[in-house]
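Participant: Turn this into a model:
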Amino acid sequence: MTDPGKTENADSSGVDPRLLEILVCPLTKTSLDYDAQRQELISRAAGLAYPIRDGIPVMLPEEARELDQS
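Facilitator: Reported below is the predicted structural model:
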């Protein structure tokens, strides 16, 4: 029996892969890369990494981390 509060297609981060397919950067409207190790969604166009907290992508630019320029 499965837990009704869980999405069966969610990966180990708890983020539904279908959600990851449709999310875009709120600033540039470009696609995002998923970094499973750091639990972030990367916008290369904006140079930002949006955190995923408790399985929920936080798509606020003020919460994003600037990508290293190196």
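Participant: from here on, contacts and neighbour counts on C-alpha atoms
Facilitator: Noted.
Participant: Pull up the gap between Ile22 and Pro51, please.
Facilitator: As for Ile22, its distance to Pro51 is 16 Å (criterion: C-alpha to C-alpha, to the nearest Å).
Participant: between the two, who's got more neighbours?
Facilitator: Pro51 (21 against 9; other C-alpha atoms under 10 Å).
Participant: run this one through as well so I can compare:
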Amino acid sequence: MTEAPADPRHVVDPQTLEMLVCPLTKTRLTLSADRTELVSVAARLAFPIVKGVPLLSLDEARNVDLEEIQRHSR
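Facilitator: Have a look, this model is predicted:
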């Protein structure tokens, strides 16, 4: 099964990602392998990206377990 190409309007610009920080710790965020979340290693939180818009609200974040954090901190 072939994955449909992403709508260019829903892709986050890499330069924009470099400017974003965790709203809790003010540390750098890491893009998840599937490009659907921004992960804060310091806060152990993952923030969703919806239609190309990072939702950097603590209400939207999910907790990330230690094993997943270790994969992002490599």
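Participant: Mind reading off the mean deviation between the strand of greatest length in structure 1 and structure 2?
Facilitator: Using DSSP state E, we find that the single longest strand of structure 1 is strand 48-53. Compared with structure 2 after the fit, strand 48-53 of structure 1 shows a mean deviation of 0.2 Å (mean C-alpha distance after the TM-score superposition for structure 1).
Participant: Can you name every helix or strand that that strand contacts?
Facilitator: strand 40-43, strand 65-66 (3 or more C-alpha pairs under 8 Å, 6 or more residues apart in numbering; DSSP states H and E).
Participant: give me that answer again for 10 Å
Facilitator: Contact analysis of strand 48-53 of structure 1 by 3 or more C-alpha pairs under 10 Å, 6 or more residues apart in numbering; DSSP states H and E lists strand 33-35, strand 40-43, strand 65-66 as its packing neighbours.
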